[in-house]
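Q: Structure for this input, please:
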Amino acid sequence: MPASSQIARASDACLHCGSPVPVGAASRDFCCAGCEAVYGLLRAQGLTRYYQLTQGKAAPAPEPRKDRGFAWLEPLVSRAEAVPGPVCALELDVQGIHCAACVWLMNELFRRQQGGAGLTVDPALGKVSMQWRRGAFDVSGFLRTVEDFGYLFGPSRKHPEAASLDLPIRLGICAALAMNVMLFSVSFYVGLTPEDGDVFRLFTRLSVVLSTGVVMVGGWPFFRSAAQGLRRGVLHLDLPIALGILLVFGTSLVQARGGRGDLAYFDTLNTFVTLMLVGRWLQQRVLERNRRFLLEDDGAEGLFVRRQEGERLSTVRAAEVGEGDVLVIAPGDLVPVDAVLLDADASVSTDWITGEPGERAVTRGDALPAGAFNAGREAVRVRASQAFTDSPLVALLRRAPAGTGSAAVHTRFWDRVSRRWVVTVLLVSGLGLALWWPAGPDKALEVAVALLVVTCPCAIGIATPLAYELVQARLRRDGFFVRSPDLMDRLPRVRKVLFDKTGTLTLGRLELVDRASVDALSSEARDVAFDLTSRSNHPASRCLSAALARVGARFNAEARVTEHSGQGVELTRDGVCWRLGRAQWAMEGQGASRVENSHLSGAAEPDGSRDAQSLADVAAPTPSLTSLERDCALGTEPESRIAAGATSASGPVLTRDGMLVATFALRESVRSDARREVQALQAEGRSVWLISGDAPARVRDMAEALGIPTAHALGGQRPEDKASTVAALDAADTLYLGDGVNDSLAFERALCAGTPAIDRPVMPGKSDFFLLGEGLASIREALRLSLRLRQVVRRLLMLAVAYNVVAVTVCLSGWMTPLRAALAMPATSLATVLFTVWSLSAARERPASTPTQLREVPA
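A: Got it, this is the predicted structure:
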C-alpha cells in the first residue's frame, strides 16, 4: 500500500477526483476545498457528464479564485477586435487541463455562452482558440465562468518544445527503417551468403542505406547532446551512446564495403537506436505534461497595469510604469510599485508579498506597497512613488541564472558513470583488437565490433528513463507534479525540509472553529447572515458565506448591505438593523459612521510582518491573538476549550438591533495532515524548519503545535532573510516549500523547491515541483520513491556491468556473432525493463507505516 494511502480511510475517496481523503479533512467526501467547490458547480449546472469522461482520472481541483484581475486580457481583446470582419479570434493559454473531460467541459460552457462562434482546445499543449461574433460575446465573462471550475487563463506563451515534436517523428522513422533492416538480416542468418551474388549485394546495400538513415535521423539527438556536453565539460550517458552508434556503424560499414554484409551489425544498431529514442521519449513525456499543466511565467514581463493618460486609459506592461504615473487598479489587480492612494478608501491584500493572509483598509494619502492586490469591489487610483525599475518586485520576480543553486551536485554520479563507461568500452575494444590481431585483421575487427555492440548502454538507456517515468506518473496521481528533469536525483539527498507557514502548512484561509454556531441559527438569521457575508470579499466573510451556503441559506437579491470601514457590514430589513462584524461596533447603537467599500472584521488577522515593512512601512498591526485564537490558528482541538467556557476568542458577531444573536469563532485553516507529516519527516531522520514572515511569537506557537523544535522556528523573516537562512542551512540537502513571492529568493538557494500555490504568478515557474490538493503526504512519498528509484537505477547499473562482463568474455573468446548479438541485445533490454517495472511495482505496494532511518548519501 502506498504511503499516501496510510493517511486515508480505505473506503474514502474524493467524490470529484478520486484521491484519498485525508483523515481530519474538513469534509469526508472531498480531499480539498477546491474539489468540493467544483463538484458543487458541476452538479448545480448539470455538467455531471464530466465524471463519465474522466473515468476516475481527474486531478485535484485548485480552489477557484474570486479576486483575480484581467488587466492582461484587455489589450489582447482590443487587438482581436481591431481585425476587420464579423468574427473575432483569440488564442490563450490555459492552466489545469488534464484529460478529455476538461475539453468537453470548456466546450459545453462555451456553447452556453451567447455570441460564440467556435472553440478549439489543445489539451496536449494547454491552449484554447476561440472565435466570437463581434459585439455579441463577453470574453472576460466566459473566462471567469471557466475559471470558477479551477482553471486559469493567460496570454499565449506556450510553445511546443522542439524535442516534443521532433522525437516522435524520429522514433517513427527509425522504427519503420529498423524493421526493414531486420528482415534483410534474417536472410543473412538463414543462409544468404556472398555466393548468392546480386541478391546478397542488394540486401547489403539496402541495409547500408536504411541504416545510414537511422543513424542520421535517430542518432542526431545523441550526437548533439554529447557534443554540447563536451563543450561545457560535462560527460553524461549520451556520450557513450553516441560513440557506440558511430563506432558500430563505422565498423559495420567497413565490413559491408568489403563484401561481408552478413558480418555487419546493422540490425542490432537499428534496434539499439530505436530503443534509445523510446527511452528519451519516456524521459520527457511526463515532465512536459506537468509543465504544460501550468501557465507559462514571464516574470515582470507578464505583469500588466492600467495607466491613466489624460482622459485615456491604457493597459501597459508593469515595466513601463514611471514615477508619478497615475494607475487604475481594478479589483484583483496588482500594484506593481510603491504607490499612494488617490481615492477615498480601498481594501488591499498583501498576502502575495508577505505570505500572510489578511486584508486592511486604507484611505486617501496612505502608502501602498508594491505587490499589494486590490481586495475591494471597485477600481481605485494610485500614484506611483517610484519607477518599476526601482520596485522591490524586480528582484523577487527575476529568473535565477542558469547553473546557480545546489542542483548541479546530482550530476557527479552520472559524470563518473559516463566517463568510466567510455574509457572502459574503448580499452576493452582495443584489447580485443590487439588479442585477435595475430588471427588476422578481419577476425580482430570482428571481435572489436562485437565488443562495441555488446557494451553499448542499451539496457540503461531505456530502463532508466522508464523507471523515472513510472515514478513521476505515480507521484502525479498523488498530486505531486515534477517539473525539473533532475529533481528525482536530488531528492535522495534531502536531509532538511523547510516550510513557509501561511499558505504552505496552512491553507491561507479561515474556517469555523465550531459549525454548531451556524447550525443553531434560525432560518431568518441564517438568511440575513448569508446576505451580509455574500456581499463582502473579506476572508472572514468568505468563510462564513461558504458555511451558511452549506446549511441551505437563501440569497435575497433585493437586500442592500452597507460596509463600515474596519468594523463590519450592516443590513436593515423590515425596520430591524442586523450587523455582522466587530463585537464592540455590532452591539452598539445604529449611530456608527458609515464608510463604503470596507471589509468584514473581527477574525484573527495576521499582524504586519517584516516582509510588508521591507516593501513599504505601512503595515498596521492588529491586536495580538488570545490564547484561544492561537489554539484555533494551530488546529489544536479548540472545541474542548469552548466547552469548558473559554469563549474569549474575538470573532465576528451577528447582532439584531444591537442584541447578540451569534458569535463565530474562526481559525486559520491548517492542512489536515500537517502535524502528522512533520513528525513523520522527523522520525525518518530529517530536520524540519519553519521559516516565515509572520510574527515570531505566532511562528513559535505553530512550531510547538506541530512538534517542530523552537530553535527551528524563525519568524519575522524578510525575503532576503529567508534566502540567507536557506543558504546558511543548505549543504546541498534542503527542500524548501513556499507559496509567496517573498519565498522567491529562498527558492534559488535551496537544493530543491516547490509550491502549492499554482494560482499565483512567478512561484510555479521557479519551482522544481508543485502540489495539488490540501495534503502534504505526497512530499514524503516523493522522498521515499526517490530513494527507491536510486536503488533501482544502481541495480540496473550493476546488472548492466554483470551482463557486460559475460558479454565481453564471450566476445574475447571469439564466440560472438551478429546473430547472437542481435538476440542478446533486445533480450537484455527486455529483461531490464521487466526488472524495472517489477521493482517499482513492489515499491508501490510496500507498507510505509514504519519510518525508515536515513543513511548519508555520498556526494
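Q: make it CA atoms for all contacts and neighbour counts henceforth
A: OK.
Q: you'd agree Gly716 is up against Arg698?
A: No - using Cα atoms under 8 Å, Gly716 is not in contact with Arg698, being 9.8 Å away.
Q: any shared contact partners between the two?
A: With contacts defined as Cα atoms under 8 Å, 6 or more residues apart in numbering, no residue is shared by Gly716 and Arg698.
Q: Pull the number of nearby residues for Ala444.
A: Neighbourhood size, Ala444 [other Cα atoms under 10 Å]: 23.
Q: Would you mind listing the buried residues in whichever strand or helix holds it?
A: Taking DSSP states H and E as the definition, one finds Ala444 inside helix 441-454. Within helix 441-454, the residues scored as buried using 16 or more other Cα atoms under 10 Å are Ala444, Leu445, Glu446, Val447, Ala448, Val449, Ala450, Leu451, Leu452, Val453, Val454.
Q: for comparison, sequence B:
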Amino acid sequence: MNAVLAAAPSAVPQQDPCCFHCGLPAAPNAQWTVAIDGAPRQMCCPGCAAVAQAIVDAGQSSWYATRDGYAATASGADALPAELALYRNDDPRFALDATDCEAVLLVDGIRCAACVWLIEHRLLQMPGVVQAEMNIATGRLRVRWRKDGCEAADVLRALHAIGYPAWPYDAARHSRQLQQSSKALGRRLFVAGLSMMQVMMYVAPAYLADDAVNRGTLDDGMAALMQWASLLLTLPAICYSATPFFRGAWSSLRARALGMDVPVALGIAAAFGASVIATWRGQGDVYYDSVTMFIFLLLCSRWLELAARRKAASALERMQHGLPASASLLAGWPTARIATVVDAAALKAGDVIAVKPGEAFAADGDIIEGSTSADLSLLTGESAPQAMAAGATVPGGAINAGNAVLLRVTRAAGDSTLAGLLKLVEKAGSSKPAMAMWADRVASIFVAALLLLAAGAWLWWHWADPGRAWPVAIAVLVVSCPCALSLATPSALAAATDRLLAQGILVVQPHVLETLHRATHIVFDKTGTLTEGKPAVRHVSRMGPGAGPDNRAALHIAAALEANSAHPIARAISAAAESRIAARWTAMDVREMPGQGLEGFVCGQRYRLGNAAFVAAIAGNDMGEPDDGAVPERCGGGLTTVYLGTNGAWLACFYICDALRADAQRTVDDFLKQGKQVVLLSGDRDRLARQVANQLGITMVQGDCLPQQKVDYVRQLQRGGAVVAMVGDGINDAAVLRSADVSFAMGSGAALAQAHADAVLLNGQLHAVADSAHCAGRAMGVIRQNLAWAMLYNATAIPAAALGWLNPWLSGVGMALSSAVVVINALRLRKA
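A: Just a heads-up that it's a prediction; the model follows:
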C-alpha cells in the first residue's frame, strides 16, 4: 500500500469529475465512491476505490489532507502491465460460482516467510477478498474474492504495488520464470564469486603481514593501495550481485514489514559502509573479503533453494506438459480419412482423431479402430504399458506406446482426466499446512527480535570496546538464518508430495502428511476399496456323472441365458465368457424367475441357471458333489454359488464373489504393525462385512451402514480423541471422506468421492495408503530435523556472534551453510 502512497506525498486541489485518489478523469456515470473523512469521494475505477478504502480502513485517511500530488497511476513506477489490467471477473479462468471468483497466481520475488505474510496480509485487507494462501515452496498464490467486491485486475495491481509481480498461473510461464531466475542468479553468483576471489588476493598480504613472522612487512602505502583495490573489486558484488537483497529489503520496509532480506541488507550495507569509511580515513578495519564472501555464499544458498523448488515442481511440470497442443482430426470419418492438425483445446465430444505411436492422447476417448498399448505412468505411476483394444477407454495424457489407432473423443481436452488432475494439483500446491504457518509466524517475529539484538550488541560493545562494536553487530546480522526456519517445513513437504505424485499418489490438501502421521484409526470401506468392487466368476466346477459339457461349454450356455440381464451376477458371467470363449450362442424363450434364476433354450435344449432349489426342479434332487469343490481364495464380498442344470442332470456350479484386492492383506498388516487401529465400515450386509474383516484380521467392523451412519461412526471416534484416516470409493463415501481428519479416495472411484478426499490414489493400489503413511513418517522426521537444526543453529550462532566469538566472514559461512543443510536434507525425501 505504501508503494501506492509514495507517489503522492501532499495535498492537491480536487476538481470533479476527477478521481479523488489518482486524479484521472472519472466517467460521468461512475458509481465508485469512498467515504473519506465523512465525505463521499468520487473514484474512477474499482481499483482506486479498493486502494482508497484500504487506506481509510488502515486509519491513514489523513494522507489525503497532506499530499501534494495524486497517487501513482498506470504510468507510475508501480504500474500494472497493460495485459494484466484487462483481466476481469468474467474471465473463465477465475470462475468459481455465482458470487465468488478464485485464481491461482504465479508470484515472483518470494524470498522468505515475511514475503508470504505481507502478500496474504495485504490481499486480505482488500474489499471482497475472503481467502489468500501463498505457498513459498511452489511460488503459487490461491486467492478467492467476491465478484461484487473487486476485479481480478485489482488483485494483481495490489500485488504489483507492494513489489511482487504476479500473473495467472501458466505452466509455460512458470517454466520460463524458473529458467530466467536460474540464469539471472547464475550471473550474479559468477560476479560475486569472481569479486570474492579477486578481493581475497588483495587482502591476503594484509593477513600475512599481521602474523608474528611477517609483522611489519607491508608498509602503509601498499596497505592503502590494497584496500582501494579491494573496494573497487567489491563494487560489482554490491551493485549487481547483492541488488536482490537490497530490493527485497526496500520492498519490505516500504510495506512496513520485516523480511529476511532486511537483516541481510543491513549486514552487507553496514560492513561495506564501515569498510569504505575506514579506507577513506586510512585507519580502521575493512571487511571487503567478508562482504564478498557473504554475498557469494548467500547466493549459493539461494541457488540450492531454487533448485529444490524446481525439483519439487518437476512432477507437476511433467503432468502439465502431458497433454499435446495439437491433434490430428479426421473430420470426414468414416467416409474420408484425411487428417487435419487442429488445436487440441478445440476438440469436442464425438470428434475422431488419429493417434500415432509415441504421441499422447489429446483427450479422453474410446478406441474405435486398431489396438495398441498405452503408457499411463504420467497418470497412475504404473510403468508397465497396458493393452488397449477397440472399445477400450483411454484417458487423455496417456502415451500411445504401440500402434496407430483411431480415437473417438468422449470429453474435451479441458475436461479430460489429466486436466482434472492438474486442477487438483494446482489446488494442492497453493496451500500450507499448520506446521508451515507456525514456522512463518515464528520467522516473522524472529527478524524483529534479531534487529533488536543486533542494536543491543552494538550498544554494549560500543561501551565495552568501541573498536569491536561494528564487527559484532555485523556478525549478528549476518549469522542469523530465518530462511532456514521458514524453509524447514515447506521444502520437506514439497519434496515428499512430489515423490508421492511420481508414485501415483496425488496429495490434494496440505495437511495430509502431518495428519496421516498422527492418525490413530484407519477406516476402510469394503466394496471397491478392500475388494475390487465388481463380482466376478472365480471358479467353475463340473457336476454329475456322464459326458456333460465341459467348463468352457457350461460357461458358454450360462452366458447365453444371461445375455439380456442387467443383474451384477449376469454381468460377471458374461464378462467371464467374453474373456474365455470366442463364439457366442443364442438363448431362446428366456424367462426370469425373480429371486430364483433364469430358464431358456440353447440349441433346442432346456436349461436352468440359478439357485439350487430352482435348478433341482428339472435336474433332480440328486445334486452330487462338484468335481472340484475348493472354495476360491480371496473372496472378500461373500461367496455366491450359481448352478446350471438341464432335464435330469446337474451340469456345473459357478463360484462368484467380489474378490479382495491383491494388496488388501498386506495393507492391513502394515497398519497393524504400526500400531494403528484398523476399522472396516461398510454399507453392505453385516454378515458379508464380517467375513471380509475375519479374513483380513480386522477386529473392529460395522456393516449395514447408511452414509449418515458412517459419518456418525467417524465422529464418535473423533469425540473419543481418535485421529481418523478414511479410505473409500464411491458416491456414498463422499460425506464420510469429508468428515474424517484425513481421507483417501481410490483413483478408480466416483468423481464425487475424489473431489471430497484429501488425497487420490491415482494408481488404484490400496497399498499406496500405507506407502503414504511411511512417506509421512519420513517427512515429519525430516521436518523435525530441519526445525531442530534451524533453532539449534540460531540459538548457538547468534549468541556466539553477539559475544564476539565469530567474525563477519565466518558468520556468512554459517548462515549460508544453515540454509543449504535444510534444503539438502529435504531433498532426500524425493528418493524412494
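Q: which of the buried residues of helix 441-454 of structure 1 lies closest to Glu511 of structure 1?
A: Val454 (63.3 Å; Cα to Cα).
Q: That closest one maps to what in structure 2?
A: Here Val454 of structure 1 is matched to Val479 in structure 2, going by TM-score structural alignment.
Q: now the closest residue to its match other than its chain neighbours: how far from Leu598 of structure 2?
A: Leaving aside its chain neighbours, Val479 of structure 2 sits nearest to Ser811 (4.3 Å; criterion: Cα to Cα, 6 or more residues apart in numbering). Per Cα to Cα, to the nearest Å, Ser811 of structure 2 is found 85 Å from Leu598 of structure 2.
Q: before we move on, the earlier item: hmm, the match of Val454 of structure 1 is touching Met815, no?
A: Yes - counting by Cα under 8 Å, Val479 of structure 2 touches Met815, with 5.0 Å between them.
Q: so where is stretch 52-70 of structure 2 in structure 1?
A: Using TM-score structural alignment, stretch 52-70 of structure 2 finds no match anywhere in structure 1.
Q: follow-up on the earlier one: need the buried residues of helix 441-454 of structure 1 in CSV with distance to Asp489 of structure 1, can you?
A: Shown next, in CSV, are the buried residues of helix 441-454 of structure 1 (distance: Cα to Cα, whole Å):
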residue, distance to Asp489 of structure 1
Ala444, 41
Leu445, 39
Glu446, 39
Val447, 37
Ala448, 35
Val449, 34
Ala450, 33
Leu451, 31
Leu452, 29
Val453, 29
Val454, 27
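Q: Go through the residues you listed and name the one nearest Leu167 of structure 1.
A: Val453 (23.5 Å).
Q: residues near the closest residue to the closest one other than its chain neighbours, how many?
A: Spatial nearest neighbour of Val453 of structure 1, excluding adjacent residues (Cα to Cα, 6+ apart): Val248 at 6.3 Å. Residues lying near Val248 of structure 1 (other Cα under 10 Å) number 23.
Q: Helix or strand: which one has Val248 of structure 1?
A: Per DSSP H and E: helix 238-257 holds Val248 of structure 1.
Q: between that helix and helix 441-454, how big is the angle?
A: Helix 238-257 of structure 1 runs at 150 degrees relative to helix 441-454, counting by axes from the mean of the first three to the mean of the last three Cα atoms, to 10 degrees.
Q: Can you name the element that comes right after helix 238-257 of structure 1?
A: Per DSSP H and E, the first helix or strand lying C-terminal to helix 238-257 of structure 1 is helix 266-293.
Q: and that next one, what other elements does it pack with?
A: Counting contacts by 3 or more Cα pairs under 8 Å, 6 or more residues apart in numbering; DSSP states H and E, helix 266-293 of structure 1 packs against strand 87-95, helix 162-189, helix 198-218, helix 238-257, helix 458-477, strand 480-482, helix 818-845.
Q: Just flag the most distant two among the buried residues of helix 441-454 of structure 1.
A: Farthest-apart pair in the buried residues of helix 441-454 of structure 1 is Ala444 and Val454; separation 15.7 Å (Cα to Cα).
Q: What residues sit buried inside the helix or strand harbouring Leu453 of structure 2?
A: Assigned by DSSP H and E, Leu453 of structure 2 belongs to helix 434-464. Of all the residues in helix 434-464 of structure 2, those buried under the rule 16+ other Cα under 10 Å are 435-437, 439-440, 442-444, 446-448, 450-451, 453-455, 457-459, 461.
Q: how much does that helix stray from structure 1?
A: Its matched residues in structure 1 lie on average 4.4 Å from helix 434-464 of structure 2 after superposition (mean Cα distance after the TM-score superposition for structure 1).
Q: Check which helices and strands that helix is in contact with.
A: Here helix 434-464 of structure 2 touches helix 113-124, helix 261-281, helix 466-479, helix 482-502, going by 3+ Cα pairs under 8 Å, 6+ apart.
Q: which ones are touching Thr497 of structure 2?
A: Ala312, Leu506, Val507.
Q: before we move on, what about Ser211 of structure 1?
A: Residues in contact with Ser211 of structure 1 (Cα under 8 Å, 6+ apart) are Leu177, Ala178, Val181, Phe266, Leu269, Asn270.
Q: more crowded one of Ser811 and Leu598 of structure 2?
A: With neighbours defined as other Cα under 10 Å, Ser811 of structure 2 and Leu598 compare such that Ser811 has more, 25 against 22.
Q: So the more buried one sits against Ala801, correct?
A: Yes - between Ser811 of structure 2 and Ala801 there is a contact at 7.5 Å, judged by Cα under 8 Å.
Q: who touches both of the two?
A: Common neighbours of Ser811 of structure 2 and Ala801 (criterion: Cα under 8 Å, 6+ apart): Ala475, Val476, Val479.
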